[in-house]
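>>> Quick check, what structure comes out for this input:
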Amino acid sequence: MQQNSSGISSQPASAITLFLAGDVMPGRAIDQVLPNSVDPKLYEDYVKDAREYVKLAEKVNGPIPKPVPYNYVWGDAFAVWQKMQPDMKLINLETSVTTHPEPWPGKPVQYRMHPANIPVLTQAGIDFCSLANNHTLDWSRPGLLETLQTLRKAGLPFAGAGENIQEASKPVVLKVKQNRVLVFAYGSPGSGVPADWTATANRSGINFLPDLSENMVQQIKAEVRKVKQPGDVVVFSVHWGSNWGYDIPPVHRHFAHRLIEEAGVVLIHGHSSHHPRPLEIYKGKLILYGAGDLINDYEGIKSNDDFRGDLSLMYFPTLDPATGKLLSLKMVPMQMRSFRLHKALKEDAAWLAKVLQQESSRFGTRIVLEKDGTLSVQK
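Just a heads-up that it's a prediction; the model follows:
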């Protein structure tokens, strides 16, 4: 197997292709257009009814037929998956799945989806949900417990939250071809995860990442060593960083590098930002510093328009399981309209390619726009 100058190699038959998405948020307003909806009452400063967010979206792109079928929100994503044929689909599920009526005290924004709407995930064939984020406990610990129970009942693997620290810190082991994909999920306070959401031996909560120190690198290394076998692909799913902006804190970059160098991680799946952030190929391994939102209910909300939060990327990295190195990376530009994913227009794909190339070039990564409208890392 030969390697080119970027460190990306040609593909062996054993190659594994993943689908990665950043934040998938089927709660709040999207829950209100699905077949089963929770009480729309919110405890936010400015919006007190989740249906107000539906109205904002409809003002921009017209009426949304209600109720929509469970596969509605994924829209053109199904055709993309059919073409790309990923071996598994990994997302950050950014909502509580519960009917519990009491929000976390003082939490300024609350997301929840009715448990009966879980087919929105199962019908899309999602294989893994990270729960280590700043919305999983929006409806308090009873809401978290119902979320965990709902995912278990639906057969949806998850990591990053649990009934105690033992469950919250446990990675998910997914079998693919002749290999395994191990997914470790952590939530950082820099993304808005409260420290008192931390799971303990006797308390439910999040697998909290208190800092990005060398000590944490060594702790994660020890956790990986407990379960990693030869040929395993280790994915580190992390909710970190601010919602907006392209700057990557040096400490994030150093931490990602150290996980690759020291802890056996071969892919960093970063999320929290509402738009795609720069990416890096380090020692042949992929680092997504911020995958951006894939599904949200921000349509019609006028803020930070320069970042084009309506645009998103579906990421399809192909890895060599023997080395963990990135063989290729395809990214498919999408746009959220009427709470539904649409293939992005040519000019929007070109805008995304230009911005992502500009921001990723400082890490030595070259992004190109292909003739079919997809983005790829230049070999």
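>>> use CA for all of it now, contacts and neighbours both
Noted.
>>> Can you give me the end-to-end span of stretch 226-244?
36 Å (C-alpha to C-alpha, to the nearest Å).
>>> Would you mind listing the buried residues in that stretch?
Within stretch 226-244, the residues that count as buried by 16 or more other C-alpha atoms under 10 Å are 228, 232-244.
>>> Please apply the same query to stretch 79-98.
81, 86-98.
>>> Would you convert those into CSV that also reports secondary structure and distance to residue 318?
Compiled in CSV, the buried residues of stretch 79-98 are given as follows (DSSP: H, G, I helix; E, B strand; the rest coil; distance: C-alpha to C-alpha, whole Å):
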residue, secondary structure, distance to residue 318
81, helix, 14
86, coil, 9
87, coil, 10
88, strand, 11
89, strand, 12
90, strand, 14
91, strand, 16
92, strand, 19
93, strand, 22
94, coil, 25
95, coil, 28
96, strand, 31
97, strand, 31
98, coil, 35
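>>> In this structure residue 321 contacts residue 13, no?
No. Look at residue 321 against residue 13 with C-alpha atoms under 8 Å: they stay out of range, at 10.4 Å.
>>> how about this one, so we can line them up?
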Amino acid sequence: MKIVKKITLVLTTILLSACSVEDPYETGPTQSQQQEQAAQDKENAQSVTFTVTIKDATGVIVKNATLNISGTTYTSDDLGRVPLPDLPQGNYTISVNKPGFQSYLTTLQIDDETESFDLNIESKPSQSVSLFFAGDTMFGRRYMDQSLITMGNFLPDVEDALIRASSAAENAIALTQHVKPLVQSADFASVNLETPILSIPVSVHPTKEFAFFSLPETLQGLTEIGVDYVALGNNHVYDYLQNGLDDTLKYVTEAGLLHSGAGNNDSEAFAPLITTVNGLTVGIISATSITGEDNPIDYIASGQKGGAADLTDTASVISAMESTIAQSDYAVAQLHGGDEYSYAPTRYISNRFDVLGAESPDLMIAHHPHVAQGFGLINGTPALLGLGNFVFEQNRIETLLGVAVIVEVDPSLEPKTKSARAYPIYLEDYQPKLVTGFLSDYLIRRLGEFSDSNVAVIPKQGFAEVLFAQTVSPTASPPVQVTLPAGQHIVDLRAYAPSDAFLTSIQSSESVDMRMGRDLMLFGDFEDWDNDDEFGEVSRWENDSDNITPCLTGAYRGRQGMCLVRTQFDNRPLRMPFKHTIRTMPITPGDSTLLAYHDMSLYGYSKGENAGALSAEMSILTSEDNLVFSEQTLQIKAEGNYDWQTFEHSFSLPEDSNVIGPENLPARAVKLTFLHSPPADGEATLMLDDIALISWQKDIILTDGAWAQNTMHGMDFLQVNSQKDVTISLTFSSFQ
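Alright, predicted model coming up:
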């Protein structure tokens, strides 16, 4: 086992020193910084040359296929080969197209270990159509002013904003550029447009807590990448009342976008969009269960009032579904509802799935929770249970990974959709990007965990293959042995298997207590997995200082870690906050999000070269309003020289009976800042890597010393508590 030493943590009160002796930057680069710069220069001077061979699903060579990478298009030769010379190291999205085949798109990391490889593309029947669906989308609020929580009757104009009124079209096009290859790979593309479209905001809803609008020019951020349709049946389309709805319908239509789900009365709102895609008639209804009934002015359409289609109106939504089925070859229902920040459908949205599923549409889709959920099969209808965000600007860490899905439609089959491809969407500083590696696998394994048992979710490079009404058994790898002394230990499962694998079997030599945990931090590996043009950036940590940088020389695993470099000539600690409040996860599956997991552990790896003391400030907060339950400083590691060692601190959130604030809120969140104190003398380098905030979620019950579960999950940690020395055998599985 790689763990070198378990570090005991001691709680102390926070001590902040404001006295500075000397600016440490005046001393110039330290020796470790010079070594890191040399490593960076060496990597930047390297390029990668390899060959992609394109084959069909049976392994037959495919010639004259087009391959696009980094804006350059190549054609496969008579042997299916595409030589790719002199590529800088980085993350790349590769798309492959050929008539008679499904479009293929993958994102992968190319480095000095990349070797030539094959890409297998699937044949596509002539009558087959591909449909793209993505989640919550808007171009307002923090895109225009990062300080905004809601919007009013004014037009923000902030100099450094991602979107400004004077350049809104250009800004929106730049914002969506990295997902353009994905959207354009489908025959038809849909998003949930969760915003009114206004040029001048004058009629904001008087009592709504959160109101948004986006400028008409920003719709080019959708049309330029190939979006064809927007769902309007959501709880924000009426944020600016009837004036805003009128403008929205006008500007969306002028932009050439098809739509359904909202109108000037309930008949218009429930009317399906009927369109033809490559000879296939597609019908789409869109409706929301968030009606605003607690407000004097609700959000839904009625006989003489505009708004969104009302998903709670069972008779009307069934009638709309029946009408859509009657008018189309392929009927789609988009449901906007469920509990925000839930990881699986909760009680009411599950009921709506059942109600509409009884009508046997061809596909059902849900959005609103802002968190990507799994996949289902409801009364034989494939269901995308929750898409999460697509173009959105929330700060909550659980909203940063959405999913976009391309479903394959073959009208000659029953059901017409048997498979789909799911692409994780990472909102890095509010900009949607495709991802690969751990970040992609992390989300895909979680989606598989919370999908129905009759749906197979199979991780690939930067996407998942989703097979409805099918089960696929994973392949087990040879078991690994881990020996632990008596006591309580955390086993980092990431050390023993690739990120697309998952623990499926445990055997223990002794009677032990075990439970599995999930990392809620996501970004403690300090790696760069997204497909933008910058390679190696780390954006979820405050590392603006030249002395806190991602470093090749400071990696415990993977490509890079984080280096905190300093001298003794400043008696203030070097501070590295994690940007986000990390909220605990609601117990999932569950009827609501009210109950949550409480037991947690901070875990990670550190290495010191004449390092100062390592500590962490930890605050326990409410999920909303950031009300503080407690603040403490964890003394993690004393100063000195040491090789890579683990550190851990286990704790529990206060019981739910302990509440604070006028709304009686329980503890639901954690804030973290790491500190590197000055050394006794000289230059100090502290390296951190693979940090996690673990939520303990699943007890492991051994039967005759063994446990087995052959389904995918997203838990990467095992806690073992034994009265004796124990050897455990771990078996991991993956889809080959």
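>>> Quick check: TM-score for this pair?
After superposition, the two chains reach a TM-score (TM-score structural alignment, normalised by the length of the first structure) of 0.79; 338 aligned residues with a C-alpha RMSD of 3.2 Å.
>>> hmm, back to that, dump the buried residues of stretch 226-244 of the first structure into CSV; add distance to residue 217 of the first structure and secondary structure as well.
Formatted as CSV, those follow (distance: C-alpha to C-alpha, whole Å; DSSP: H, G, I helix; E, B strand; the rest coil):
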residue, distance to residue 217 of the first structure, secondary structure
228, 16, coil
232, 19, coil
233, 18, strand
234, 14, strand
235, 14, strand
236, 12, strand
237, 14, strand
238, 13, strand
239, 16, strand
240, 15, coil
241, 18, coil
242, 22, coil
243, 24, coil
244, 26, coil
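>>> So which of the buried residues of stretch 79-98 of the first structure is the closest to residue 150 of the first structure?
The shortest gap between residue 150 of the first structure and any of the buried residues of stretch 79-98 of the first structure belongs to residue 97, at 7.3 Å (C-alpha to C-alpha).
>>> What's the closest one aligned with over in the second structure?
Matched across to the second structure, residue 97 of the first structure falls on residue 197, judged by TM-score structural alignment.
>>> Please apply the same query to residue 340 of the first structure.
Aligning on TM-score structural alignment places residue 340 of the first structure opposite residue 431 in the second structure.
>>> try residue 364 of the first structure
That one, residue 364 of the first structure, aligns with residue 454 by TM-score structural alignment.
>>> and its match, how many residues sit next to it?
15 (other C-alpha atoms under 10 Å).
>>> What of the one 10 residues further on?
Residues lying near residue 464 of the second structure (other C-alpha under 10 Å) number 25.
>>> Please say which of residue 321 and residue 13 of the first structure ends up with more neighbours.
Neighbour count, other C-alpha under 10 Å: between residue 321 of the first structure and residue 13, residue 321 has more, with 22 against 6.
>>> Confirm that one sits in a strand?
No. Looking at residue 321 of the first structure with DSSP: H, G, I helix; E, B strand; the rest coil, it is coil, so not inside a strand.
>>> Can you tell me what it aligns to in the second structure?
Per TM-score structural alignment, residue 321 of the first structure is aligned with residue 411.
>>> what's the answer for residue 141 of the first structure, then?
Using TM-score structural alignment, residue 141 of the first structure sits opposite residue 242 in the second structure.
>>> correct me, but its match touches residue 306?
Yes. Assessed by C-alpha under 8 Å, residue 242 of the second structure is found in contact with residue 306 at 6.3 Å.
>>> The longest strand along the second structure corresponds to what range in the first structure?
Of all segments of type strand in the second structure, defined using DSSP state E, the longest is strand 683-700. Under TM-score structural alignment, strand 683-700 of the second structure has no counterpart anywhere in the first structure.
>>> residues in the second structure aligned with stretch 123-132 of the first structure?
Using TM-score structural alignment, the match for stretch 123-132 of the first structure in the second structure runs over residues 224-233.
>>> And the strands in the stretch 201-350 of the second structure?
Assigned by DSSP state E, counting those that start in this stretch, the strands in the stretch 201-350 of the second structure fall at 229-231, 258-260, 262-263, 273-277, 280-288, 307-308, 330-336.
>>> Also the stretch 551-700 of the second structure?
Along the stretch 551-700 of the second structure, the stretches classed as strands by DSSP E, counting those that start in this stretch are 561-567, 574-577, 582-583, 599-611, 614-622, 628-637, 640-652, 667-676, 683-700.
>>> Would you point to the one among those that's packed deepest?
strand 561-567 (a mean of 27; mean count of other C-alpha atoms under 10 Å).
>>> coming back round to it: against residue 274 of the second structure, how distant is the match of residue 321 of the first structure?
From residue 411 of the second structure to residue 274 of the second structure the distance is 16 Å (C-alpha to C-alpha).
>>> Between its first and last residues, how far does the match of stretch 123-132 of the first structure reach?
In stretch 224-233 of the second structure, first residue to last residue: 23 Å (C-alpha to C-alpha).
>>> same check, this time on stretch 172-182 of the first structure
First-to-last residue span, stretch 172-182 of the first structure, C-alpha to C-alpha: 6 Å.
>>> Please apply the same query to stretch 124-141 of the second structure.
42 Å.
>>> tell me how far it is from the chain's mean position?
Remark: stretch 124-141 of the second structure is offset 18 Å from the chain centroid, using C-alpha atoms, centre = their mean, to the nearest Å.
>>> Repeat that for stretch 269-277 of the first structure.
Relative to its parent chain, stretch 269-277 of the first structure has a centroid offset of 8 Å by C-alpha atoms, centre = their mean.
>>> do stretch 268-288 of the first structure as well
11 Å.
>>> do the same with stretch 218-226 of the second structure
Using C-alpha atoms, centre = their mean, the offset of stretch 218-226 of the second structure from its chain centre is 22 Å.
>>> now the helices: where do they sit in the second structure?
With DSSP state H as the criterion, the second structure has helices at 31-45, 168-175, 180-184, 220-223, 241-254, 266-270, 314-327, 347-357, 437-449.
>>> coming back round to it: state the distance from the match of residue 364 of the first structure to residue 381 of the second structure.
Per C-alpha to C-alpha, residue 454 of the second structure is found 12 Å from residue 381 of the second structure.
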